[in-house]
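K.L.:
Sequence unavailable; structure follows:
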């Protein structure tokens, strides 16, 4: 049997399902009879059962008297910071740079998962095809990017990064199977409230870590508006109520799940949870038994608030503004109404709510009060229908529909105005007076506020409408959270830069180092911390024995876990540009290294500097490598090399070019080609390596190369080029072509014969053979025109 053929034969990767992978793991530790029981229970128990696998483990443990546990998958801060690759499960491992690349493509170019994976797979296939054409041996089959698996992995990783950034968590659990849609949706359903709470709490206090916002306008006003372009198909069942806000009672919100559009024998208008039960009546007609219990409650409450604008028939009369929100749901609309969003006056999004139903006043209040549960809002508000909202609060405050509590007292003292974009469309008398943002009753609180930040933010978010429509609940809410978080990071500037500046300023003020144990310095720091930051400091003050303890804890708390990977990728790609000063390159590399690891040694930094520096610099610096034991020594030699380059290299190139270029007095058409000389001319003239050529032109001569250019007879130079052209190596072709181009572009008769040396390739005044004093020809005391030696040239 030939084993060598088996070893060299191509292997086809085997794809296993999650169930098969689980069976393989159980076979390693469990007897076969126990595995059979597990499989039977898994098939018997419904998938909707909460904590299904925990129940299976408890049954097996009780029956067989074992202590099995359901394994959970965790991601740590260290793995996100240090690991280059991400593997959750399945047959694909993702480079973190790939996830970061998609993140930037999403934010900057609005690329969808489908578009990104299609482009990536096409690129891989073209590269593979190109390589196969060049290679005689066939390569193994390539693995293409799976859109669903990549999408779920990206979402989970960014959810974990978001939690690490906004909380003190260092470990976060994720679903065992990324490919199990039901398990992932259950996971998203469980954490969506926690994510929203962290999102609101973090961004309503963003002023504590960013300095980009204008302190005079930051967080002074909040603007509420609805965005309907981010709509998607939703279940038509509307009797889903939210009871999370005690002051409002049950608020009709509608179902966020997607309808069953492709399933058979179902009503395609409803999701799986709200399929209408079909009963047969006496006349054998099928009738859905959905009961719309409170169908008109939201509309009725809105009408009560606008009672003075409702006529006898129950319809709104003409005195009502043509801009208002009634809460009426269109029965013909099968998609959602987008989402409600709240912006601060500095364009930061601090809250959002998906809207399966229309934008009624109680739903707007539900949105605002939910934000107030987890964060703080300014005491001034802009809304395109603020007039109706104000009338609604005045009419229903203190009733069962809007109970009076400490939270709702905020609404009664809240300053309200219509934003400047919509106020021109309002016709009600109150809209023309007290609801205008520039009315005196507001005490100029809206004077310097951009009340159109919501419209401007929606113009950016509308570019994602195709991406929004591709999501189903609860994944849609998770995607909103991640996307709005990225948007806020872009708006405010990344918190890391402000945190670094804060840390550096404290160090400079207090003159501290890592071993400093002066508690007065920590008192200075405590005085700079407010709100959540101050609470964090108080809770951890007992572990701050010295400055390094505080700095480590501070970095772990406030430094981002994703920026390190971006900076490391930039560090690997950074090279010294040809026209870039060495100091600019070294400063950039050192800053990147310090950002990645503040304790990085000088030797490692020098390695990064040497790997990307200009090859000419690297050659010279390598000669001093044994002397460069510190970063200061490296910077010293680099500065010397830069000065030498600036002094000699550029001067030599300029001198050669100046000699070749025709004087300014000649016509423009005669020297146009010399304004942009090819750099290869100077380089090749300076360093010829062909020994025969070097001997012919540069041997036994003490004159400068410039004088040789001035003195060589043209026919001789041209003949040597044509004679030796075929015998020169390939690398000298550019030199000969350039020299020949220079020779051919200069007319033979462009100068009269020089009165000193007789040649016609320069002016008399520029001749290198002229004397420096007296007569230019012979050096005598007479005038040049009277020189007796001129007769041979007259």
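P.N.:
Received it, and whenever you're ready, just let me know what you need. Small disclaimer: the values here were computed from a predicted structure and weren't measured.
K.L.:
C-alpha from now on. contacts and neighbour counts both.
P.N.:
Will do.
K.L.:
What residue, apart from its backbone neighbours, is nearest residue 231 spatially?
P.N.:
residue 338 (4.4 Å; C-alpha to C-alpha, 6 or more residues apart in numbering).
K.L.:
residues in contact with that neighbour?
P.N.:
Going by C-alpha atoms under 8 Å, 6 or more residues apart in numbering, residue 338 touches 226-232, 354-356.
K.L.:
and the two most separated of the residues you listed?
P.N.:
226 and 232 (14.6 Å; C-alpha to C-alpha).
K.L.:
if we can go back for a sec, which of the contacts of residue 338 ranks first by neighbour count?
P.N.:
residue 356 (28 neighbours; other C-alpha atoms under 10 Å).
K.L.:
Please name the residues that touch the spatially closest residue to that one that is not a sequence neighbour.
P.N.:
Closest residue to residue 356 apart from its sequence neighbours, by C-alpha to C-alpha, 6+ apart: residue 336 at 4.4 Å. Contacts for residue 336 (C-alpha under 8 Å, 6+ apart) come out as 228, 231-234, 355-357.
K.L.:
how much space between the residue nearest the centre of the chain and residue 19?
P.N.:
For the chain, residue 104 is the residue whose C-alpha lies nearest the centre (C-alpha atoms, centre = their mean; 3.8 Å). Residue 104 sits 35 Å away from residue 19, going by C-alpha to C-alpha, to the nearest Å.
K.L.:
One more to weigh against that first structure:
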């Protein structure tokens, strides 16, 4: 970097001008590669592989992502042990889970991608790839979804009506059973009609310690579903081996209800899933007033959770606010 700085200073002092304007996408790729290499060295890799050319950048990123992401989860989940506590005796006392929808991006409109995980035999996710230019689909799904063929698809009005009917039937059939959490109108899932029409991602989800350290994160391509949140949290436990003492999520009542009702059935009873089911969840103090279910009011109150005494349950919101301000300043 010192060599680069000296060359830049020499060019500036000599009034030398750049003859060709660099493509901003090329510059962005170079910066991404630099930061990825920097992180790879940071986690202790003795050597780092690089793509032979920028054209191979995407394939290279896909190949190194699983390893680097696992290292990220392990390091920051255990930062208290590795680096020492950052906030005295309150470091990593709680995990705050929250979503952030201000960083949405264009994604392929293929919304019915079915995957199998260690937790679920079947999970529907959206395609994460960027669409081709002048298209709504990526290179992998363009031939499967001809954009001129609209005869096989319902029109938007039919989709909206059917979605409303399903929602009405679901609400009508709901009863106060065991958890009683379904009385809270705090579900994050969107209807199929909205999901199919939407050509952008649904933001990111992050698990943040009360000391504002991101331990894991993910991106939503359909909607914020309970399955994807459970998969995110169990992956973190499996990779890091760290089980948080307590956790906070603004829709924690539905998350806990789903976990306890489905574990051992269509949700595999893995070590991570069983560990997650034993964690005491609460609702963020900011959103608890929106929760009206009887079980939720009795069991999800953060002020009645002794593990959250003097704990910052708004760490994720504060982090996202800082990121938003940082992004604004960058532009």
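P.N.:
In hand now; what should we look at? The model shown is predicted, which means the values in this text are computed figures rather than measured ones.
K.L.:
What residue in structure 2 is paired with the residue nearest to residue 231 of structure 1?
P.N.:
Residue correspondence to structure 2 (TM-score structural alignment): residue 338 of structure 1 is matched to residue 203.
K.L.:
ok, residue 117 of structure 1 - contacts?
P.N.:
145-147.
K.L.:
could you redo the last one with a cut-off of 10 Å?
P.N.:
Residue 117 of structure 1 makes contact with 102, 111, 123, 144-148, 150-151, according to C-alpha atoms under 10 Å, 6 or more residues apart in numbering.
K.L.:
One more: residue 85 of structure 1?
P.N.:
Here residue 85 of structure 1 is in contact with 79, 93-99 (criterion: C-alpha under 10 Å, 6+ apart).
K.L.:
quick one: which of the contacts of residue 117 of structure 1 is nearest residue 211 of structure 1?
P.N.:
residue 102 (27.8 Å).
K.L.:
mind checking how far the closest one is from residue 496 of structure 1?
P.N.:
21 Å.
K.L.:
Quick one: neighbours of whichever residue in structure 1 pairs up with residue 308 of structure 2, just the number.
P.N.:
Superposed on structure 1 with TM-score structural alignment, residue 308 of structure 2 falls opposite residue 446. Neighbourhood size, residue 446 of structure 1 [other C-alpha under 10 Å]: 22.
K.L.:
before we move on, what SS does residue 446 of structure 1 have?
P.N.:
Look at residue 446 of structure 1: counting by DSSP: H, G, I helix; E, B strand; the rest coil, its state is coil.
K.L.:
Excluding chain neighbours, give the residue nearest to it in space.
P.N.:
residue 437 (5.8 Å).
K.L.:
In contact with that neighbour: list those residues for me.
P.N.:
381-382, 415-420, 423, 431, 443-447, 449, 451.
K.L.:
So which of those belong to strands?
P.N.:
Per DSSP state E, strands hold the following members of those: 381-382, 415-417.
K.L.:
Which members of the residues you listed are the farthest-apart pair?
P.N.:
382 and 415 (8.5 Å).
K.L.:
For the two, list the residues in contact with both.
P.N.:
Shared contacts of residue 382 of structure 1 and residue 415, counting by C-alpha under 10 Å, 6+ apart, come down to 221, 435, 437.
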